[in-house]
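1. Structure, please.
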Amino acid sequence: MYRLVTNVASKARIARNCTSQIGSRLNSTRNYAAKDIRFGVEARALILKGVEDLADAVKVTMGPKGRNVIIEQSWGAPKVTKDGVTVAKSIEFKDRIKNVGASLVKQVANATNDVAGDGTTCATVLTRAIFTEGCKSVAAGMNAMDLRRGIKLAVDTVVTNLQSRARMISTSEEIAQVGTISANGDREIGELIAKAMETVGKEGVITIQDGKTLFNELEVVEGMKIDRGYISPYFITNPKTQKCELEDPLILIHEKKISNINAMVKVLELALKKQRPLLIVAEDVESDALATLILNKLRAGIKVCAVKAPGFGENRKANLHDLAALTGAQVITEELGMNLDNIDLSMFGNCKKITVSKDDTVVLDGAGDKQAIGERCEQIRSMVEASTSDYDKEKLQERLAKLSGGVAVLKIGGASETEVSEKKDRVTDALNATKAAVEEGIVPGGGVALLYASKELDKLSTANFDQKIGVQIIQNALKTPVYTIASNAGVEGAVIVGKLLEQDNPDLGYDAAKGEYVDMVKAGIIDPLKVIRTALVDAASVSSLLTTTEAVVTEIPTKEVVSPGMGGGMGGMGVEAATRTRPLQINPGDLEAAHLDELIREIEQRSLFYYQEKNKSLRARYVYGTIFLIINLCAWFIRDYAQKALALLPYVSSCGPEGSHCFHTLGVLRIFYFIMFLSTWNTMKLHEAQNSWHSDNWIFKFFLLVLVTVASFFIPQLYIQIYGEIARVGAGIFLGLQLVSVIEFITWWNNYWMPHDQSKQSCSFGLVMSIVFYIGSVCGIAVMYYFYAASTACGLNMFFISWTVVLLIVMMVMSLHSKVKNRGLLSSGIMASYIVFLCWSAIRSEPSHTKCNAHTQNGHTDWTTVLSFLIAIVAIVMATFSTGIDSESFRFEFRKDEAKEEDDIPYSYGFFHLVFSLGAMYFAMLFISWNLSHSPQKWSIDVGWTSTWVKIVNEWFAAAIYLWKLIGPIVRQPRVHEQPQPTAAEVDR
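-> Here you go, the predicted structure:
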């Protein structure tokens, strides 16, 4: 799972290619699939059959005495429900045209549920009534378009009438009444919802959860509602509620858009490490990063969700900081120099639970500091008082309500899982209906509001007779809710409808629960206007479309023939071929799923290729390091022995006196390392030819290296001398890279061995090593004073050594200062040993005639010469390997981390080979002692005054870089504080 986080990172280019390929493939399938076309009355009759069958199953749940519906499930026990939309969603017909009608009715129910949160059964019943009458009218020869105009005219009139009769609700008792009716007469649920609204306010956030007891409970927790939902439905974890539910998640808050795949992978790795879900709130999560999240959720099972930050501009920033205060998160903002590359767990927020729907996000029980939340609220209140803009005040008050209002949690209990599930469906409907009632008001319930509104249509004038029939269709349909409720209660619906239409009291209705006529408002039987209005408008809209339908096109199911079995001994009597019908349904959802599967397969194949190529390129560095060592050993050999060994060659005799133009000093300069840099400097992607050239073809490159080395001896002396001058500069540049690499390594080693807890440092291995390095440094100083500054005549050496002592003391004091971030004795101890060695090496590089040099290099190898050579090789390796990605400890401070894609090369090949080229120049300078006219002794390295001063300056420069690394952050810090700090109000605004 952990590896999958990295391997399934998506690329926009791949996604686009896959989309076009899959889309064309599926489209071709659709183009060649056989079609079934039905026309006119036949088409409408089949659609009507689907509408009626679905409506018959849904309508039995309507009213206080509505019946239950048992739904078989593919897993677990059958579901028992009285929720109309749940019943509708579970129905699918084998007949394709019937299924068209059922799907459109489900669309009506879903649309009503999305807008009003209730009224799905009412919408279904109305749809069935309007469409049935519409089909009869069209079959009788009516003009379908005029019928549609009449239906629209009647609906507009009814809606206007309902709005004029609506009553706004405000008291807790009225809210409880609405909730009770919507919960199929469950008074307990109605009162629970009213209490929740009273606690958190009518605009407050109320969520529903499974309880752990037999009883329903109300709990108020600190929380916030964000007016943004999930970016992609692939984040859904609960298909039934179409929501993403995250328990105890990590919360990442980012101020800008997120598009960096590598940074997203790092965030996912942190979530995986803690084994916790992840919520990302940002301005946006763009295609590549979004695909990474989706693929890891689907393939690796990581619970993750991405949500766009609410608001715009400065208001968005303020909302993010409010959320950060509630959850204890830190907003990742570029204004403070923060990015996802250096994120750690302390920057994430925490909370008990998060529920994300397609429209909003609810954060429950955030882990933010209560004092910080209180201070944030006080700050917003102060801004409200100071603001002169009504718009700003409104937005500030909205933020204050979200931050301080809390969230009410309705915990639904029951004796079994089935009972809890059924009650949750009713509570959800009741809560949505109650919110709708608060928003637009209430009308008398039990369907009587629609029934009495039908009277208004008697006096409605129309342009022609067909439109009049359309009005009558709506007039008859408005009677069906009362009729259905009464029928489900076991009484004659037509009688109830007729008696109510004879009354003049618009509030009088039939209480199906008690079987008597009552004042519906006084009896608490009320409906939210928004629910009734939305149900009627949606039902009329879809029914009109169905009524005006003249043709239906569906795909003929494909038949797969199964080979017939042959009866034993029954020659020629084959069993009739069995067939199996498999519907081929290709809709946008199927296209997305097929596209995603194809995309995942291609990404995994490419990821495997990239993984192998990256490993190959990383291993190549070790091969290049070995080749570099061999080349420099060859250069050393060429300087000291090649002229004698190759004396028999005809060309050597003409290569200057004693071969001086080809060997000795100029021979060393003929070994250079520049061709690989020129051939790989612009390599960017793993699929490019330069990548294969860098990581493969070793035999060819070996022969090419030999050829180039041999050819260099035919280059005229003048050009080699010019290269020698260039090599001096290149060697100096390499010394800078070497110093930075060594210091970075020392800092990393100090952080690795020295514990952050200062109480444990006194007994750590790092402390022991620190003492060892300091003792070695002091001993080295003493030895240098004894051998190289024994008399007053050795003033220069005494200056070198004394200045080294001063540097040691300054480094030790600075490394122990309390304000130094990377303080520690280990780093300063290692650095002390390093500069002592540089000082010693510099003094030993003094010419042999210097009286103060007690042990000059005399042509024979010694341990110091070998050690100097090995240290130079190690420095080369560290400097070149720092261009890779193996360790964060080798990153240079002046190298900026850039967003990388998955097919990017793992490190800069050009810079890698450039460092080797500079290293070759550095070694050439060591072998010729930085002097083109120098005649070095055999087995000597870096001897002469030039070498001495280069090493001394190198020592001082190394100490300066190390000290700046320690005190640089302290020196720069006052500049930040000297800038005027914005007030809290200015930050939010």
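2. Going by C-alpha atoms from here, please, whenever you check contacts or count neighbours.
-> Will do.
3. burial count for Thr880?
-> Residues lying near Thr880 (other Cα atoms under 10 Å) number 24.
4. correction: Leu214
-> When neighbours are counted by other Cα under 10 Å, Leu214 comes out with 12.
5. pretty sure it is touching Glu417, no?
-> No: in terms of Cα atoms under 8 Å, Leu214 does not count as a neighbour of Glu417; the distance is 10.8 Å.
6. where's Leu739 relative to Ala731, distance?
-> Here Leu739 is placed at a distance of 12 Å from Ala731 (Cα to Cα, to the nearest Å).
7. which of the two has more neighbours?
-> Ala731 (23 against 20).
8. how about that one, what does it touch?
-> By Cα atoms under 8 Å, 6 or more residues apart in numbering, the contact set of Ala731 is Leu918, Gly919, Met921, Tyr922, Phe923, Met925.
9. Which of the helices or strands spans it?
-> helix 717-753 (DSSP states H and E).
10. another one to check against the first:
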Amino acid sequence: MAQLTGSQPILILPKGTTRYVGKEAQRMNIIAGRILAETIRTTLGPKGMDKMLVDSLGDIVVTNDGVTILKEMDIAHPAAKMLVEVAKTQEDEVGDGTTTAVIITGELLKKAEELLEMGVHPTIIVQGYREAAKKAQEILDSIAINARDRGTLLKVAMTAMTGKGAEKARESLAELVVDAILQVEDNGEIDKDNINIHRILGGSIDDSMIVNGIAIDKGRADHAMPKRVENAKIALLKYPIEVKELETDAKIRLTDPSQMQAFIEQEEQMIKEMVQKIIDSGANVLFCQKGIDDLALHYLSREGIYALKRVRKSDMQRLERATGARLVTNIEDLTEEDLGEAGVVYEKKIFDELLTFVEDCRDPKALSIILRGSTRQVAEEVERAIEDAIGVVSATVEDEKVVAGGGAPEVEIAKRLKDYSESISGREQLAVAAFAEALEVVPKTLAENAGLDSIDTLVDLRAAHEESPYMGLDVFKGEVVDMKEAGVLEPHRVKRQAIQSAAEAAEMILRIDDMIAAKGFEVSKKESEGGGMEGMGGMPPM
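-> Got it, this is the predicted structure:
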């Protein structure tokens, strides 16, 4: 970047820096966003296709989960990275709807490009999009259905899993998810971290089960310990049961063998006293976050105490929530009041994994789900489907609001937004109308992925919405049906977040008119002219 003063150029930026200004920068960013949206568009809906992703080490991921695809892809283009952030936000906030959010963003950018070519200023488009997004949220609120009964939660969970790898067992898995959510709910709030998912190979998806307590992927610390303990009194220790090393370097000079013997005996006595503290508390099961000395294990085994060492912090927190125990930092403070309770604690091997089960807890506010799958890829895809279902059921329980699926909300919002746009004067009217058309990409994509004619489907949907706002596309029958009656329901929060995130991401990209890229960031001429995916600003061809 240089400025000319007379005949002498003045360099402001270092050599090798690339600068894209005005329409060139806007076009380049819009194309990057559209390409990314097109990449995952075919995964949307019950009949969406899967993507196979292979990393540099040869590890394979097969999925149709939008955020997983975007995370696994090696994306370098800054505008494309913004869409990845949209998907991540959607995943963190709701747990589902990531593909919807990204393809709406891509379609908003496509419509904005058409308006830019008509001579509409980006600021006008952004203002129109902002008004449209606000109005869309109001319309969405008006068509939401208030419900959080068990039947509704099961329908929401099954809708989230339809089209995923877990679809064939969605009824049984939906039962697991709903049971888990209702169990860990605490005063209307749900912490998804309190549901721990263990993925174990072997068996079929139908062998998956819920544990009325916690499963930990560790066996007993010593084989001499009992394999099963009934009426467990559980102690949780953050304190290591071993002789502490000095924090500073020190030397001990022994001048007599008897001194050495006394030194060893003193260490043994310290360990004995620690074990005695555990015995005195009345505990017969011990979970220790730190290490346990071999001698301590011997004494614990002799007393018939079941112990695990080096248990993860997250597992310790779940054990607190499930058993009612208190995590003790100093072993000197351990008392009977700190102990938790469980009906049974036992060790069991499933396939080739050794687990410890803490079951029959009185009112566990944390629990585990054991997922089975014939291969690693199958088990991972089932886990992703379960996580999506947990997210949507949690959102439904907390908000007590759902909307119809099958593209019904998008068609209804688009219909009312078009009517609203006619009441707006100025060029913002064009942007609001474009926003409405962009939302229709969801039902169009559902139809395309099901092998149906998207134009005919959209015409039928628009006509049906003159009668009811709940009419959506049943991709299995290829017909427009009442989604509320069909039981295809999604959380209100999923749609709300998807529309909001898409609008904000599109606004951010459209406001960029100058792009200064460091050395090494290149965009091919082919792409800047609107073609292909090659040279996508450092983004490898996908």
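11. thinking again about what came up before, report the aligned residue range of the second structure for the helix holding Ala731 of the first structure.
-> With TM-score structural alignment applied, helix 717-753 of the first structure matches no range in the second structure.
12. Next up, the contacts around Lys455 of the first structure.
-> So Lys455 of the first structure contacts Gln475 (Cα under 8 Å, 6+ apart).
13. Translate it into the numbering of the second structure.
-> With TM-score structural alignment defining the correspondence, Lys455 of the first structure maps onto Lys415 in the second structure.
14. Where in the second structure does stretch 523-536 of the first structure align, residue-wise?
-> Using TM-score structural alignment, stretch 523-536 of the first structure pairs with 486-499 in the second structure.
15. What segments of the stretch 751-900 of the first structure are helices?
-> 758-761, 765-788, 795-815, 825-844, 863-881 (DSSP state H, counting those that start in this stretch).
16. ok so, going back, neighbour-wise, which one of the contacts of Ala731 of the first structure leads?
-> Going by other Cα under 10 Å, Gly919 tops those with 32 neighbours.
17. which SS class is the closest residue to Glu185 of the second structure other than its chain neighbours?
-> Spatial nearest neighbour of Glu185 of the second structure, excluding adjacent residues (Cα to Cα, 6 or more residues apart in numbering): Lys365 at 7.1 Å. Here Lys365 of the second structure takes the coil state, with states given by DSSP: H, G, I helix; E, B strand; the rest coil.
18. neighbours around Lys365 of the second structure, how many?
-> Neighbours around Lys365 of the second structure, by other Cα under 10 Å: 26.
19. where's it relative to Ala322 of the second structure, distance?
-> Lys365 of the second structure sits 5 Å away from Ala322 of the second structure, going by Cα to Cα.
20. longest strand of the first structure?
-> Looking across the first structure with DSSP state E, the single longest strand is strand 349-356.
21. So what touches that strand?
-> By Cα under 8 Å, 6+ apart, strand 349-356 of the first structure touches 229-230, 243-252, 324, 327-330, 361-368.
22. of those, buried ones?
-> Among these, those scoring as buried are 229-230, 243-246, 248-252, 324, 327-330, 361-368 (criterion: 16 or more other Cα atoms under 10 Å).
23. Strands - which of those residues land there?
-> Cys244, Glu245, Leu246, Leu250, Ile251, Leu252, Thr361, Val362, Val363, Leu364, Asp365, Gly366.
24. Now render these as CSV, adding distance to Val537 of the first structure.
-> Shown next, in CSV, are these (distance: Cα to Cα, whole Å):
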residue, distance to Val537 of the first structure
Cys244, 30
Glu245, 33
Leu246, 36
Leu250, 43
Ile251, 41
Leu252, 42
Thr361, 28
Val362, 30
Val363, 34
Leu364, 36
Asp365, 39
Gly366, 41
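25. Show me which of the residues you listed is closest to Leu536 of the first structure.
-> Nearest to Leu536 of the first structure, judged by Cα to Cα, of those is Thr361 at 29.5 Å.
26. Check the spacing between the closest residue to the closest one other than its chain neighbours and Ser653 of the first structure real quick.
-> Leaving aside its sequence neighbours, Thr361 of the first structure sits nearest to Ile226 (Cα to Cα, 6+ apart; 4.9 Å). When Cα to Cα is applied, the distance between Ile226 of the first structure and Ser653 of the first structure equals 86 Å.
27. the more surrounded of these two?
-> Between Ile226 of the first structure and Ser653, Ile226 has the larger neighbour count (other Cα under 10 Å), namely 21 against 14.
28. pretty sure that one is in contact with Pro310, am I right?
-> Yes: between Ile226 of the first structure and Pro310 there is a contact under Cα under 8 Å: 6.6 Å.
29. can you tell me which helix in the first structure is longest?
-> Looking across the first structure with DSSP state H, the single longest helix is helix 588-640.
30. Where in the second structure does it fall?
-> The aligned range for helix 588-640 of the first structure is empty, by TM-score structural alignment.
31. just the angle between that helix and helix 863-881, please?
-> 160 degrees (axes from the mean of the first three to the mean of the last three Cα atoms, to 10 degrees).
32. now for helix 588-640 of the first structure, which elements pack on it?
-> On a contact count with 3 or more Cα pairs under 8 Å, 6 or more residues apart in numbering; DSSP states H and E, helix 588-640 of the first structure meets helix 2-7, helix 12-32, helix 664-669, helix 689-695, helix 863-881, helix 909-928.
33. could I get these as JSON lines with distance to Val953 of the first structure?
-> Formatted as JSON lines, those follow (distance: least, Cα to Cα, whole Å):
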{"stretch": "helix 2-7", "distance to Val953 of the first structure": "45"}
{"stretch": "helix 12-32", "distance to Val953 of the first structure": "51"}
{"stretch": "helix 664-669", "distance to Val953 of the first structure": "24"}
{"stretch": "helix 689-695", "distance to Val953 of the first structure": "36"}
{"stretch": "helix 863-881", "distance to Val953 of the first structure": "16"}
{"stretch": "helix 909-928", "distance to Val953 of the first structure": "15"}
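34. Tell me which of these sits nearest to Arg621 of the first structure.
-> Closest approach to Arg621 of the first structure among these is made by helix 863-881 (7.4 Å; Cα to Cα).
35. Could you list the buried residues of that closest one?
-> Of the residues in helix 863-881 of the first structure, those buried (16+ other Cα under 10 Å) are Thr865, Ser868, Phe869, Ala872, Ile873, Ala875, Ile876, Val877, Met878, Ala879, Thr880, Phe881.
36. Counterpart of the third one over in the second structure?
-> When the two structures are superposed using TM-score structural alignment, Phe869 of the first structure falls opposite a gap in the second structure.
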